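Engineer: My questions are about this predicted structure, shown below with the sequence.
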Amino acid sequence: MSDTSLFSPLAMGSLQLANRIVMAPLTRNRAPGAVPTPLMATYYSQRATAGLLITEATPISHQGQGYADVPGLYAPEQMAGWRQVTDAVHAAGGKIVTQLWHVGRVSHTSLQPNQGAPVAPSAVRANTKTVLIVDGVPTFVDTSEPRALALDELPGIVGDYRRAALAAIEAGFDGVEIHAANGYLLDQFLKTGSNQRTDAYGGSVENRARLLLQVVQAVTDAIGSGRTGIRLSPVTPANDVVDADPQPLFDYVVRQLAPLGLAYLHLIEGATGGPRELADRPFDYVALRTAYRSAGGQGAWMVNNGYDLALAQQALADGADLVAFGKSFIANPDLVARLRQGGPFNKPDRNTFYGGGAAGYTDYPALPV
């Protein structure tokens, strides 16, 4: 047991964090044309008292995009927009990393280059929805039928992650988080429900983890392991992804990640945005952390899913290093101060989660100074 406080500092990889409160990545669909805006700079800088801000998921390429009006990291105008964000956060004393994203099959032909099919490990359509802007309104629509990536395309995917990581550092980010969770491309390769390949990237646990590990190696080689984190979600049903036996799969993954010296591992416990424990998908997160530590992993262990102050403090006492908060940060730009005094907390307006302008984005009130 540990008596570490949620408000105590932490040395994490190459970063010094003021506290152990993390703003989780939150897709908000407020970047028309995939270009970050000045309003986004305001939004993130308002929340800069968090020990670490993780941006909304950010596509590494046009092919990697799956939702309308999400910011990218593959064009000069996007990097310029992100520079406004990172400058504003740093001016407010914060630390910020960007989440590198390839959605894989969770996309729509209208969002793909030349109206092509989304790509995936296998041609298995996801029974889920994505967001398009229809007549100016964010609208949920079914994802499109994907095509399986050819073996000779995979080095290009790895290269896109590497290039995006370098672009992130050039845009002023303090580091990156590789999104390997929630049923997106790297998670699709990991899990049996979406990976039906029979080549070196399918079948065995080692084969299904191959692309993820190649991406992590490429990113850490490019920008340094101390500025690289990764997000995993062993059992979430998000975006219609499932694995027949997730415990040995993820035990293997974290053991392979351990010697790479990552800054942190970000674990979604249970269902993303849902129950923390799933009766039909039991998983031992303590055993997972033990597997990582026993293999020499020194990175910070970040937990995520439905945490409040009491649960967060218990998680730290039980061995976690960081706690990520999602919806709480949407409605409470000064969440750190509110947690410190035990509230009160603004309630988020679900109607303004996706798309729109300042309403429900930058206009939530802060506590009186």
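Structural biologist: Structure's in. What do you need?

Engineer: Please count neighbours and contacts with C-alpha atoms only from this point.
Structural biologist: Noted.

Engineer: Just want the most central residue of this structure.
Structural biologist: His179 (4.6 Å; CA atoms, centre = their mean).

Engineer: How many residues are close by the residue nearest to Thr109 when sequence neighbours are not counted?
Structural biologist: For Thr109, ignoring the flanking residues on the chain, the nearest one in space by CA to CA, 6 or more residues apart in numbering is Gln115 at 4.9 Å. Here the count is done by other CA atoms under 10 Å, and Gln115 has 10 residues near it.

Engineer: dropping in the other structure now:
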Amino acid sequence: MSQIFTPVHIGRYELPNRLVMAPMTRSRANDDDGVPTDIVATYYSQRAGAGLIISEGVYPTATGKGHVRTPGIETDAQVDAWKRVTDAVHARGARIFMQLMHCGRISHPSLLPANAQPVAPSAIKPAGQTWTASGQQEFVTPHELSVAEIADVVAGYRAATRRALEAGFDGVELHAASGYLPEQFLSSGSNKREDQYGGPIENRARFILEVLTAMVKEAGGDRVGIKISPEMNYNDISDVNPQATYWHLVEQLNAFNLAYLHVALFGTPFDYHALLKPRFNGAYLMGGGLDRAKAEAALKKGQADAAVFGSAFLANPDLPARLRNGATLNAPDRETFFSAGEKGYIDYASLDAAEPA
């Protein structure tokens, strides 16, 4: 029997299969107010065959926005729009978590209220660019957060968790990968602080643990997950000893009784799954370049509890049916990953018989 299509317990939920749709930025919100457009509900409901959907990254507060046309969860209008999304997904019997994504220094003043400076643990300018309404712009030197400002950011995550639940989400995921704010605090290359948030790993992990504490207070641990991606090195992030860093972090996570740990690996030769899964007590979600064969092998060997698929779900709204039936997969159109409108978003073809036997 295929392991992919067996039930799995993740947090408080019993899911019908072990296929998870990865969080993927798609840039289909209104850029002026961060409200998801009407086609967002269609997009997610089309993919409701997943055992669990994890939404695209959603900024908890406007100061956490990092890319053009990304959505928020701070205002009533944003909550109302997301409620239409969760209603559409739930109508098809699926579960959906919201990924909370504070980009920190990976932003630009033109994306932020009153052209504010992006924030970070340390005032270190990252190399690279981000997409704004006027095209790609170089990153700038960020504002180093004070201890009081860090507390405000943590409170923003808590409020965003509450808003996500009000919008009907089944849970929330902390985005602690891809070089965004939580990973900026965690990593020695971007965190040069000399207070309780910097220096040894016990201090650099403090921000993530405080954010998780706040999220768990709102949702309960069994409705909170976290995503990490060791040595992805995206957005100019680096760490002097990543294996020790992530070993320490994951061991601290067990105190929260989280729904899951989502580990996506890209380009590192080191097997972090073998290092981290034995140290985490909850459901372990494996992601990063999986196909059916790789996912089946990992599940059968007990290396993961669920398999996370990204671009395959993007291009195949009925991915579970295609995998079950051995059907050919649509190829993703990379030119439309972050464009506006329906093309490359809700117009991918489905199989005629999408419902598996």
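Structural biologist: Right, received. Where do you want to start? From a predicted model like this one, the values you see are computed outputs, not experimental measurements.

Engineer: that older thread, in the second structure, what sits opposite the residue nearest to the centre of the first structure in the alignment?
Structural biologist: By TM-score structural alignment, His179 of the first structure lines up with His175 in the second structure.

Engineer: re the thing from before, for the helix or strand hosting the residue nearest to the centre of the first structure, what is the distance to the chain centroid?
Structural biologist: Here His179 of the first structure sits within strand 175-180, counting by DSSP states H and E. From the chain centre to the centre of strand 175-180 of the first structure is a distance of 6 Å (CA atoms, centre = their mean, to the nearest Å).

Engineer: Which SSE is immediately downstream of it?
Structural biologist: helix 185-190.

Engineer: Report the mean distance between that following helix and its aligned residues in the second structure.
Structural biologist: Its matched residues in the second structure lie on average 0.3 Å from helix 185-190 of the first structure after superposition (mean CA distance after the TM-score superposition for the first structure).

Engineer: Output the contacting helices and strands for that helix.
Structural biologist: strand 119-120, strand 175-180, helix 205-208, helix 210-223 (3 or more CA pairs under 8 Å, 6 or more residues apart in numbering; DSSP states H and E).

Engineer: what comes into contact with the third one?
Structural biologist: This points to helix 205-208 of the first structure. With CA atoms under 8 Å, 6 or more residues apart in numbering as the test, helix 205-208 of the first structure has contacts from Phe189, Leu190, Lys191, Asn195, Ala200, Tyr201, Gly202, Leu249, Tyr252.

Engineer: packing partners for the helix or strand containing Met79 of the first structure?
Structural biologist: Element membership for Met79 of the first structure, per DSSP H and E: helix 76-91. For helix 76-91 of the first structure, the packing partners by 3+ CA pairs under 8 Å, 6+ apart come out as helix 38-46, helix 154-170.

Engineer: Buried residues, the shortest one. List them.
Structural biologist: Right, helix 38-46 of the first structure. Leu39, Met40, Ala41, Thr42, Tyr43, Tyr44, Ser45, Gln46 (16 or more other CA atoms under 10 Å).

Engineer: about what we covered before: tell me the contacts of the match of His179 of the first structure?
Structural biologist: Applying CA under 8 Å, 6+ apart to His175 of the second structure gives the contacts Gly57, Gln99, Leu100, Met101, His102, Pro182, Ile226, Lys227, Ile228.

Engineer: what about the longest strand in the first structure?
Structural biologist: Assignment by DSSP state E gives strand 52-59 as the longest strand of the first structure.

Engineer: on average, how far is that strand from the matching bit in the second structure?
Structural biologist: With mean CA distance after the TM-score superposition for the first structure, strand 52-59 of the first structure departs from the second structure by a mean of 0.3 Å once superposed.

Engineer: what's next to that strand, contact-wise?
Structural biologist: Contacts for strand 52-59 of the first structure (CA under 8 Å, 6+ apart): 17, 20-28, 44, 47, 65, 70-74, 94-103, 177, 179.

Engineer: Could you pick out which of those residues are located in helices?
Structural biologist: Those of the contacts of strand 52-59 of the first structure mapping onto helices are Tyr44, per DSSP state H.

Engineer: Pull out the buried members of the contacts of strand 52-59 of the first structure.
Structural biologist: Buried, going by 16+ other CA under 10 Å: 17, 20-28, 44, 47, 65, 70-74, 94-103, 177, 179, out of these.

Engineer: From Asn203 of the second structure, how far off is the residue mapped onto Gly224 of the first structure from the second structure?
Structural biologist: Under the alignment (TM-score structural alignment), Gly224 of the first structure maps onto Gly220 of the second structure. Relative to Asn203 of the second structure, Gly220 of the second structure is positioned 24 Å away (CA to CA, to the nearest Å).

Engineer: now Glu173 of the second structure
Structural biologist: Distance from Glu173 of the second structure to Asn203 of the second structure, by CA to CA: 22 Å.

Engineer: about what we covered before: between the contacts of helix 205-208 of the first structure, which is closest to Asp3 of the first structure?
Structural biologist: Tyr252 (30.3 Å; CA to CA).

Engineer: Name the helix or strand for that closest one, please.
Structural biologist: Tyr252 of the first structure belongs to helix 246-257, assigned by DSSP H and E.

Engineer: after superposition, how close is that helix to the second structure?
Structural biologist: Helix 246-257 of the first structure sits 0.8 Å off on average (mean CA distance after the TM-score superposition for the first structure).
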